[in-house]
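Enquirer: mind folding the following:
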Amino acid sequence: MARKSIEERLAQLDAQRKTLQARLTKDERARDTRRKVLLGALVLHRIEDGNEASADYLRDFIQRELPGFLTRETDKVLFDDLIGSDKAAK
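Expert: Below is the predicted model:
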């Protein structure tokens, strides 16, 4: 059985490293997306079903901050119910 050269072994290890790094990056993106979805679900739940004071606070915060955070018109349309059509048009 022929032994692999050091260069071949290094190349194999580098390929494994790249594969593992890609998997890690994918897992981190998936985790980040899940956190955002869950946080958004919590905020929407509190606005819809929470006590009036916290719902009003969140609604005011979203109406104040979200229009400046969103850059695409298609995104603004998604939140039209929260920020209002007049604010989405700005």
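Enquirer: please make it C-alpha for all contacts and neighbour counts, starting now.
Expert: Will do.
Enquirer: centroid residue for this protein?
Expert: Thr33 (3.9 Å; Cα atoms, centre = their mean).
Enquirer: what helices or strands is the helix or strand harbouring Ala53 leaning on?
Expert: Assigned by DSSP states H and E, Ala53 falls within helix 52-69. Where contact means 3 or more Cα pairs under 8 Å, 6 or more residues apart in numbering; DSSP states H and E, helix 52-69 is packed against helix 6-49, helix 80-83.
Enquirer: would you turn the ones you listed into CSV with distance to Arg59?
Expert: Output for those, formatted as CSV (distance: least, Cα to Cα, whole Å):
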stretch, distance to Arg59
helix 6-49, 7
helix 80-83, 7
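Enquirer: structure for this one too, so we can compare:
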Amino acid sequence: MARKSIEERLAQLDAQRAALKARLSKQERANDTRRKVLLGALVLHRLENGKDEISRALPDWLRRELPGFLTRDGDKELFADLLASAPARETTDAGGAAS
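Expert: Take a look at the predicted model:
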């Protein structure tokens, strides 16, 4: 009889451990999301209000990096305004044809 009690306690401890691991995982995901949101807010703030050298270089850097980073069409649409304002780099003749 005592053996069953220990097995039950072990099962209960295993269930508590699993619940705690799930809570920890959820908290880690929430922290990761919050970091991303805050970092994105900083980047957007610098794009809109920044006057220093880094802020002035940020749009060009994002135009170079975002197309390779974004994989979903919906994500690309979110940044269409930023990506569309890229200066024409490959046009060399008056007709606007790429070289």
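Enquirer: if we can go back for a sec, quick one, the helix holding Ala53 of the first structure and helix 6-49 angle?
Expert: Angle between the axes of helix 52-69 of the first structure and helix 6-49 is 130 degrees (criterion: axes from the mean of the first three to the mean of the last three Cα atoms, to 10 degrees).
Enquirer: and the next element down the chain from helix 52-69 of the first structure?
Expert: Counting by DSSP H and E, what follows helix 52-69 of the first structure is helix 73-78.
Enquirer: for that next one, buried residues please.
Expert: Lys76 (16 or more other Cα atoms under 10 Å).
Enquirer: superpose on the second structure and give me the mean offset of it.
Expert: Superposed on the second structure, helix 73-78 of the first structure shows a mean distance to its aligned partners of 0.4 Å (mean Cα distance after the TM-score superposition for the first structure).
Enquirer: what sits up against that helix?
Expert: 67, 70, 85, 88-89 (Cα atoms under 8 Å, 6 or more residues apart in numbering).
Enquirer: mind checking how far that helix is from the chain centre?
Expert: 16 Å (Cα atoms, centre = their mean, to the nearest Å).
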